[in-house]
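Peer 1: Give the three-dimensional model of this entry:
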Amino acid sequence: MSLAPISVLWRGLDPARPSLEHLHLTPWTRAEGVVVGLEDGQPFTLAYGLEAQPDGHPSCLRLSLRAGRALTLHRDGAGHWTDGAGRPWSELEGCTDVDLQATPLTNTLPIRRLGLEVGGSAVLRAAWIGVPSLDVRAVRQRYTRLAAELYRYENLESGFRAEVQVDGEGLVTLYPEAFERLF
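Peer 2: Next up, the predicted model:
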């Protein structure tokens, strides 16, 4: 397992939401990414920073759109969520993870943390953030390890599911119809 900084380039595969992301990852505590994409025919640029606790749970997510909108979420060690001003975000109580729509990075954190054996499955709650709307909602998700580097991801609220390929570090290499790793 490498602790050297990792640089990743992902391409969005959805023709209705094309995107390109450059991620700089300091394993496994900090990530900084920039996503340039289209949503409803309008371009957006999203910069984000994600900090994680040593146990792999997210502790802070900062999002900033070039258009001027921003969002910050904090999660303490007890699983309580607040916004950037320190106000409690009660709808997110019980969420262990974040799921940022514009990047497959946020699939890596639970994949790594859960440490599932092949055939194993786990359900969790995540704070799902839409991009570029920055809408936030709690969703239930399931991860099932199908093979050494293959997981089934399911959003239990919407019924969406996909088989996600990862590398030995747990970083997404192919998320069909959503993302592919270019570098």
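
Peer 1: rest of the way, CA atoms for contacts and neighbours
Peer 2: Noted.

Peer 1: Mind telling me what element the residue nearest the centre of the chain is part of?
Peer 2: Nearest to the geometric centre of the chain sits residue 106, at 1.8 Å (C-alpha atoms, centre = their mean). Taking DSSP states H and E as the criterion, residue 106 maps to helix 105-114.

Peer 1: And for residue 60?
Peer 2: When elements are assigned from DSSP H and E, residue 60 belongs to strand 58-65.

Peer 1: Check the offset of the helix holding residue 106 from the chain's centre.
Peer 2: Distance of helix 105-114 from the chain centroid (C-alpha atoms, centre = their mean, to the nearest Å) equals 8 Å.

Peer 1: for it, which positions count as buried?
Peer 2: By 16 or more other C-alpha atoms under 10 Å, the buried positions in helix 105-114 come out as 105, 106, 107, 108, 109, 110, 111, 112.

Peer 1: and if you look at stretch 148-158?
Peer 2: Residues 149, 150, 151, 152, 153, 154, 155 are the ones in stretch 148-158 that count as buried (16+ other C-alpha under 10 Å).

Peer 1: And for stretch 78-89?
Peer 2: In stretch 78-89, counting by 16+ other C-alpha under 10 Å, buried: 79, 80, 81, 82, 83, 88.

Peer 1: I'd like the structure of this one too, to check against the first:
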Amino acid sequence: MEQRVIWGHGDSAGAEHLTLKKLSGHMEVRGTVLLVEQGVPHHLTYDMKLGLDWKTKKIKIYQEGVPEPFIVQAEKQDKWWVNGSYNENLDGATNIDLTITPFTNTLPINRVSWKTGESRTFKMVYIDVLRREVLPLLQVYTYLGDNEGQRIFQYRCREFETALVVNEQGWVVEYPGVFNLHALYTTKGHDLKDHTSSLSAHASAMDRSYF
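Peer 2: The predicted structure is shown next:
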């Protein structure tokens, strides 16, 4: 199965196109993000490998004008390497949080089952993509219940707090003032085969593969 998503940016010009492929033993994600920060336009791409349990295994982040990708990788027992160097401060983190996408909010939400009113705290590998900085952060998600078929999660990280609107599959529909879902499309069978071929051709043209 393959899913394609487009989010728009609520607070500035920008958007993201994301493709998620569910394979037999893992999932692969490719996101392309256009954004503006302090008047400067940016074009970024990230490739992510996930387990079927939604835990991050590896991410490569490519930034226009920067020759080498930024790579963060998890090994056994939730230990993390940043550009090949082990970072003990990240021990025990179960997933990543990228500043440029709402997709990484899906990861902790889809890792566990939720009951109304339940709160969970996750240790995350927080990646400031434009600054290429990594640090551990605790984030708290509280499931507030359903509203017209959508799930509402209170999300808190340090002093920041908001309410995320999420669909039944875990995709963020609304991140108030920041991201809004514009399209979600699922392909199967022949559609998946054809689109996978086009992705492979694109990766070859860019002279790099997913992993």
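
Peer 1: Kindly present the buried residues of stretch 78-89 of structure 1 as TSV, with separate columns for secondary structure.
Peer 2: Below are the buried residues of stretch 78-89 of structure 1 laid out as TSV (DSSP: H, G, I helix; E, B strand; the rest coil):
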residue	secondary structure
79	coil
80	coil
81	strand
82	strand
83	strand
88	strand
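
Peer 1: Out of the residues you listed, name the two that are farthest from one another.
Peer 2: 79 and 83 (13.3 Å; C-alpha to C-alpha).

Peer 1: quick one: what's aligned to residue 121 of structure 1 in structure 2?
Peer 2: In structure 2, residue 121 of structure 1 lines up with residue 119, judged by TM-score structural alignment.

Peer 1: Look at residue 71 of structure 1 and say how many residues are nearby.
Peer 2: By other C-alpha atoms under 10 Å, the residues close to residue 71 of structure 1 number 16.

Peer 1: Could you check which helix or strand contains residue 204 of structure 2?
Peer 2: With DSSP H and E as the criterion, residue 204 of structure 2 is inside helix 190-205.

Peer 1: for the buried residues of stretch 148-158 of structure 1, which one is nearest residue 167 of structure 1?
Peer 2: Nearest to residue 167 of structure 1 among these, with distances taken as C-alpha to C-alpha, is residue 149, at 6.1 Å.

Peer 1: Give me the distance between that closest one and residue 123 of structure 1.
Peer 2: 19 Å (C-alpha to C-alpha, to the nearest Å).

Peer 1: and if you look at residue 134 of structure 1?
Peer 2: Distance, residue 134 of structure 1 to residue 123 of structure 1, by C-alpha to C-alpha: 24 Å.

Peer 1: list the helices and strands the longest strand seen in structure 2 packs on?
Peer 2: With DSSP state E setting the assignment, residue counts place strand 133-147 as the longest strand in structure 2. Helices and strands touching strand 133-147 of structure 2, by 3 or more C-alpha pairs under 8 Å, 6 or more residues apart in numbering; DSSP states H and E, are strand 119-128, strand 150-157.

Peer 1: What is the end-to-end distance of stretch 35-48 of structure 1?
Peer 2: 8 Å.

Peer 1: in structure 2, what residues pair with that stretch?
Peer 2: Per TM-score structural alignment, the counterpart of stretch 35-48 of structure 1 in structure 2 is residues 33-46.

Peer 1: Buried residues, the matching stretch. List them.
Peer 2: Those would be 33, 34, 35, 44, 45, 46, for stretch 33-46 of structure 2 by 16+ other C-alpha under 10 Å.

Peer 1: out of those, what pair is the most spread apart?
Peer 2: Largest pairwise distance in the buried residues of stretch 33-46 of structure 2, by C-alpha to C-alpha, is 13.9 Å, between 35 and 46.

Peer 1: residues contacting the residue opposite residue 140 of structure 2 in structure 1 once aligned?
Peer 2: When structure 1 is aligned by TM-score structural alignment, the residue opposite residue 140 of structure 2 is residue 142. Neighbouring residues of residue 142 of structure 1 by C-alpha atoms under 8 Å, 6 or more residues apart in numbering: 121, 122, 123, 124, 152, 153, 154, 155, 156.
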